[in-house]
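S.K.: Coordinates for the following, if possible.
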Amino acid sequence: MESAGPASTPLDLSGRRILGLALPALGVLAAEPLYLLFDIAVVGRLGALPLAGLAIGGLVLAQVTTQLTFLSYGTTARASRFHGADRHDDAVTEGIQATWLAVCVGAVIVVIGQLLAAPVAGLIAGDEEIATAAVSWLRVALFGAPLILISLAGNGWMRGVQDTARPLRYVVLGLGLSAVLCPILVHGLLGAPRWELVGSAVANVVGQFVAATLFVVALLRTGVSRRPRRSVIVAQLQLGRDLIARSLAFQACFLSAAAVAARFGAAAVAGHQVVLQLWNFVTLALDSLAIAAQALVGAALGAKDTRGASRIAWRVTAWSVLFAMVLAVFFLVGRTLIPGLFTADDAVLDQIDVAWWFFIAIMPLAGVVFALDGVLLGAGDAAFLRNATLTAALVGFLPLIWCSLAFDWGLAGIWTGLTVFIVFRMIAVVWRTRTGRWAVTGADRQVHADDGTGG
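M.R.: Modelled structure (predicted):
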């Protein structure tokens, strides 16, 4: 029988401990984007139409599952407190209830998704052939939605008990199987049927099934009661509500930025997309340290160690800023080389150069924001993060994006908006962390007041 493992007593704040949690988490975060690039390369050999169908179908599925990441981050916050309080069964129970929630919500997504797949794909694609291709992929891929959510829940509770190694193994095994099956089923290799675009969706679902099964088996082996508990599920949904609102604010900002960039012409939107994808890579790297902060802060507060939680907060922030500065130097040195890896078009390169200096300048600030986001998420302070993100979006990012369109500021205006967004969020999370009002101790004090001010 597997156990959740012992809590760290006293708190281990060494660089080795932080990296021991962060590096496997980074592997999990990076595994899916890397697989998606491989999937695109495999399907791309079929031609432009299947590739466009994959792009539209993948966008629809991603938009749905991205809004439900609270199953991972929220579960980490709650499970880590019980882990710190040495209540291992309760920590695992968070994973069990999150898994029940994942199954139920995932089933609803499958049903509604099948009904809406064609009209939604048609609306986004704006082309009947592309929409038809997207729907053929999406109808199969939707069956993976519950499996994706189960894996999110599994990642959540395992991070909460400070086990980031097993999730990495499970995710890599599942995606590895998908990577083997994808070219076989898409192109009909080794005597397999040639399913083309649908083969990509089947390969994805098979890999997701393997990963989800491993997470479920890990739960079953703990021996903890598997019955649904309404009170726990309701508490998870309360935390999830705030995280979903926060996620929607991000979506509104970045979709608006893409829409405005497109109105400045093909070169502008292409340049914006290149730098934005690199920004996504940076945020992925910084998020791994934020996950370590979540797990450690939650455990400290569960153990009623506010001083330890505060030390973790600033220690991880220092690591995150240092890492961000290393990345900034890397991209500064590669300013003339890296953009050329993505395009040889002079007009696009000129637009990339406009955004590049903003991209480099905000990295150290992002190091602070992501680390303290992780700290406050680990403390269950999601209501404050919701309010801070919505305020920064409505007061900073969105007005500057639309002013960029009105006054023809181009990418400089859009990336100024992103910079202001990061600065506002940094001010908010630094202030909140310094007040100490987030440091609510005890395993059962896990959701702060809805106004985002109490603790």
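
S.K.: Please count neighbours and contacts with C-alpha atoms only from this point.
M.R.: Noted.

S.K.: ok, how many other residues are close to the closest residue to Leu26 other than its chain neighbours?
M.R.: Of all residues not flanking Leu26 in the chain, Ser288 sits nearest, at 4.9 Å (CA to CA, 6 or more residues apart in numbering). Ser288 sits with 27 neighbouring residues when counted by other CA atoms under 10 Å.

S.K.: tell me which element Ser288 falls in.
M.R.: In the assignment (DSSP states H and E), Ser288 maps to helix 266-302.

S.K.: And that helix, what's buried?
M.R.: Of all the residues in helix 266-302, those buried under the rule 16 or more other CA atoms under 10 Å are 267-276, 279, 282-302.

S.K.: ditto for stretch 44-58
M.R.: Going by neighbour count (16+ other CA under 10 Å), the buried part of stretch 44-58 is Gly44, Leu49, Pro50, Leu51, Ala52, Gly53, Leu54, Ala55, Ile56, Gly57, Gly58.

S.K.: To compare against the first, here's the next sequence to fold:
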Amino acid sequence: MTKAAPQAKHHRRQHDREIVALAVPAFGALVAEPLFVMADSAIIGHLGTAQLAGLAVASALLTTAVSIFVFLAYATTGAVARRVGAGELSAAIRQGMDGIWLALILGAAVIAVVLPTAPALIDLFGASETAAPYAVTYLRISSFGIPAMLVVLAATGVLRGLQNTRTPLYVAIGGFVANAILNVVLVYGAGLGIAGSAWGTVIAQCGMAAVYLVVVVRGARKHGASLRPDAAGIRASAQAGAPLLVRTLSLRAVLMIATAVAARLGDTEIAAHQIILSLWSLLAFAMDAIAIAGQAIIGRYLGAGDSAGAKAVCRRMVEWGIGSGIVLGVLVIVSRPLFIPLFTSDGAVKDAALPALVVVALCQPLSGIVYVLDGVLMGAGDGPYLAWAMLLTLAIFTPFALLIPSWGGGLTAVWGAMTLMMATRAVTLGLRTRSGRWLVTGASR
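M.R.: This next block holds a predicted model:
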């Protein structure tokens, strides 16, 4: 055995420790986020069907808004990590503050749009006459929490860039517990109904944002970073986030098209599709946790000028992605008979879901590669390429998916199209990674 072999093994172990240390807490924080909606649903559901239907429509709008602005976390993570790698902690926190100020500006803009247009937005989503008033109430009140939600995204990106994913986990858990308690107290104790649920969530979100701001402000004072808004820095944060916004909107378009096609196939297919989509989202959280670790680690290596280290950790993370995908795929296959009955007792829905779940399971190793490389390129600040790659993917996916009903394809074909989407992303991201053009070193890209 040569001397290089033990050294390579040591580096792999070091990378593994870094990945696990960042990915595990990140996964916990990611899973905690949808629990907010689940807690609200469980509490509001006991008030009546109309209230629950109103919550469903309003929460769909809010979830979409937050997912659109997720670039606040993604763009900030890589940029801050670069500064950390370069040893510029003051500049790292200053860059993070620019992202937080941008979040506040965007949050205020969203409130200004949502408050007057809430009835129209609810109507656009097809809420019934009985559910619409509850949906409007929940949406208008919840809009006051959007700035806090966006601050949480940006501040989470700051801490991830600082290689800290534990604090976001603790804040997410605390926010979930506070949200659940406040909802029970305000909905039932104070008798505020669905308005109490909305106010409880707003208070919990503001509390989470306040904790993040305390942590970031302490770091800024410790390292002498300015807290004042800087127009040039805020503009740079927006410019860095714009390509990731395009990427995210393209991905959301893929999911909306898939759901629309499934709906055209019939009630049975759309019901089965919803079950599979919920599982797919859960699997995505697991993969995204590894991608988040990639954003933080890659950014740090490139900031330190270590392109060889960045390539090495990229290779190791791809191995992690494939391995995790194999494990998750096997779990999906094994748990199929147990998972589907949790959502439905309809035999037709089960029959439609089972073969499509097999497709999802087989796609998991490929998904692992896609999520990892997506995170690697985000950490490298390669947003423009990610935007163009996702637009190309959308262009390939759309005609194939829309032709499924005319071909006589069923739900399995829809998820076959989703696999084609993931394969296209794997090719585009793989080619970019192999080219090495993303390996731009330095404190900023």
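
S.K.: still on that earlier bit, isn't the residue nearest to Leu26 of structure 1 right up against Leu19?
M.R.: No - contact between Ser288 of structure 1 and Leu19 fails when scored by CA atoms under 8 Å: they sit 9.0 Å apart.

S.K.: ok so, going back, reformat the buried residues of stretch 44-58 of structure 1 as a markdown table; add distance to Ile109 of structure 1.
M.R.: Below are the buried residues of stretch 44-58 of structure 1 laid out as a markdown table (distance: CA to CA, whole Å):
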| residue | distance to Ile109 of structure 1 |
| --- | --- |
| Gly44 | 28 |
| Leu49 | 26 |
| Pro50 | 24 |
| Leu51 | 24 |
| Ala52 | 23 |
| Gly53 | 20 |
| Leu54 | 19 |
| Ala55 | 19 |
| Ile56 | 17 |
| Gly57 | 14 |
| Gly58 | 15 |
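
S.K.: With secondary structure and distance to Val429 of structure 1 as added columns, please give those residues in CSV.
M.R.: Output for those, formatted as CSV (DSSP: H, G, I helix; E, B strand; the rest coil; distance: CA to CA, whole Å):
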residue, secondary structure, distance to Val429 of structure 1
Gly44, helix, 42
Leu49, helix, 45
Pro50, helix, 44
Leu51, helix, 41
Ala52, helix, 40
Gly53, helix, 40
Leu54, helix, 38
Ala55, helix, 35
Ile56, helix, 35
Gly57, helix, 36
Gly58, helix, 33
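
S.K.: with these in mind, which one is nearest to Ala245 of structure 1?
M.R.: Gly58 (22.1 Å; CA to CA).

S.K.: who's in contact with the residue nearest to the closest one when sequence neighbours are not counted?
M.R.: Distances taken as CA to CA, 6+ apart put Leu138 closest to Gly58 of structure 1, at 7.5 Å, once the chain neighbours are dropped. The contact partners of Leu138 of structure 1, by CA atoms under 8 Å, 6 or more residues apart in numbering, come to Gly57, Gly58, Leu61, Ala117, Ala201.

S.K.: Mind telling me what element Asp350 of structure 1 is part of?
M.R.: helix 346-361.

S.K.: again but with Asn164 of structure 2, I slipped
M.R.: Take DSSP H and E as the rule and Asn164 of structure 2 turns out to sit in neither a helix nor a strand.

S.K.: residue in structure 1 matching it?
M.R.: Asn164 of structure 2 is assigned Asp163 in structure 1 as its aligned equivalent, the criterion being TM-score structural alignment.

S.K.: How about Gly410 of structure 2?
M.R.: Per TM-score structural alignment, Gly410 of structure 2 is aligned with Gly410.

S.K.: Nearest to Leu398 of structure 1 among the buried residues of stretch 44-58 of structure 1?
M.R.: Distances from Leu398 of structure 1 to those, taken by CA to CA, are shortest for Ile56, at 25.0 Å.

S.K.: measure that closest one to Leu29 of structure 1 for me?
M.R.: From Ile56 of structure 1 across to Leu29 of structure 1, the span is 22 Å (CA to CA, to the nearest Å).
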